[in-house]
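Asker: Have a look at this prediction, sequence included:
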Amino acid sequence: MAWICLVAAGLLEVAWSYAMKLSQGFTRPWPTAIMAVTMLGSVGLLALSMRTLPLGTAYTIWTGIGAVGAFVLGIVALGEEASPARIVAAGLIVSGLVTMKLASSA
């Protein structure tokens, strides 16, 4: 259950970062409200997952899902650059996440 909460928290992190971008510096009320709600949900689910998972594992996975998810969403939805170096960097993050999961005993 902790891993499900953690993955959901990471996905909500992607959602709030995207909503933050759409809020245009908190000048648009709906994206700003969505950002606040998804941010609270993300941190809340992270806290639940930390009841069982080690801090280092949970926080690393959470930020990694957020970073790679925001990277992919930026390319797909916002037309951001998908240079080879950026793709390699995202791949390294994913490999680190997989290694962290495999190394976790919880």
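Answerer: Yes, it's here.
Asker: Going by C-alpha atoms from here, please, whenever you check contacts or count neighbours.
Answerer: Noted.
Asker: any idea how far the residue lying closest to F71 once chain neighbours are set aside lies from I65?
Answerer: Excluding the flanking residues, the one nearest F71 by CA to CA, 6 or more residues apart in numbering is A90, at 7.7 Å. Separation of A90 from I65 (CA to CA, to the nearest Å): 10 Å.
Asker: one step back: neighbours around the residue nearest to F71, how many?
Answerer: 18 (other CA atoms under 10 Å).
Asker: what do you get for L6?
Answerer: Neighbours around L6, by other CA under 10 Å: 26.
Asker: after the helix or strand harbouring it, next one along is what?
Answerer: Element membership of L6, judged by DSSP states H and E, is helix 2-22. Sequence order places helix 29-49 as the next helix or strand after helix 2-22, per DSSP H and E.
Asker: for comparison:
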Amino acid sequence: MAWLVLIVAGVLETVWAVALEATKGFSRPLPTVVFAVALALSMGGLAFALRSIPLGTGYAVWVGIGAVGTALYGMTVLGDALTAARVSCLLLILGGVLGLKVLH
């Protein structure tokens, strides 16, 4: 159960990161609310998962999911550069996250 919550919390990290950009400096109410709710749920999920997953593993997996998700969103929706090098780096992060899960 902790791993499922951690994965959902990592996805919510992507949600709050995307919403943060959309707030335009917290000047737009709806994205600001989405940001705050996703941030609270993401942190709460991380805190829950860390009850049974070691801190280093849990935090790295949470950040990795959020970083990869946010980068993919930027490349597919926002027009960030999509290059073989960037995709390779994201695959390395994903491989590290999966490795931490397997070696847990």
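Answerer: Structure received. No experiment lies behind these values; they were computed from the predicted model shown.
Asker: right, and the secondary structure at S52 of the second structure would be what?
Answerer: Under DSSP: H, G, I helix; E, B strand; the rest coil, S52 of the second structure falls in the coil class.
Asker: Quick check: closest non-adjacent residue to R28 of the first structure.
Answerer: L22 (7.7 Å).
Asker: mind checking what the one you found lines up with in the second structure?
Answerer: L22 of the first structure maps onto A22 of the second structure when the alignment is built from TM-score structural alignment.
Asker: My read is that its match contacts L30, right?
Answerer: No: the criterion here is CA atoms under 8 Å, and A22 of the second structure misses it with L30 at 9.1 Å.
Asker: So if I had to pick from those two, which one is more boxed in?
Answerer: Between A22 of the second structure and L30, counted using other CA under 10 Å, the more crowded position is A22 (18 against 13).
Asker: can you tell me which residues contact the more buried one?
Answerer: Listed by CA atoms under 8 Å, 6 or more residues apart in numbering, the contact set of A22 of the second structure reads 28, 31-32.
Asker: try 10 Å this time
Answerer: Contacts for A22 of the second structure (CA atoms under 10 Å, 6 or more residues apart in numbering) come out as 16, 28-32, 34-35.
Asker: Equivalent analysis for G64 of the second structure, please.
Answerer: Neighbouring residues of G64 of the second structure by CA under 10 Å, 6+ apart: 10-11, 13, 58, 70, 90, 93-98.
Asker: for A89 of the first structure, same thing?
Answerer: A89 of the first structure makes contacts with 68, 83, 95, as judged by CA under 10 Å, 6+ apart.
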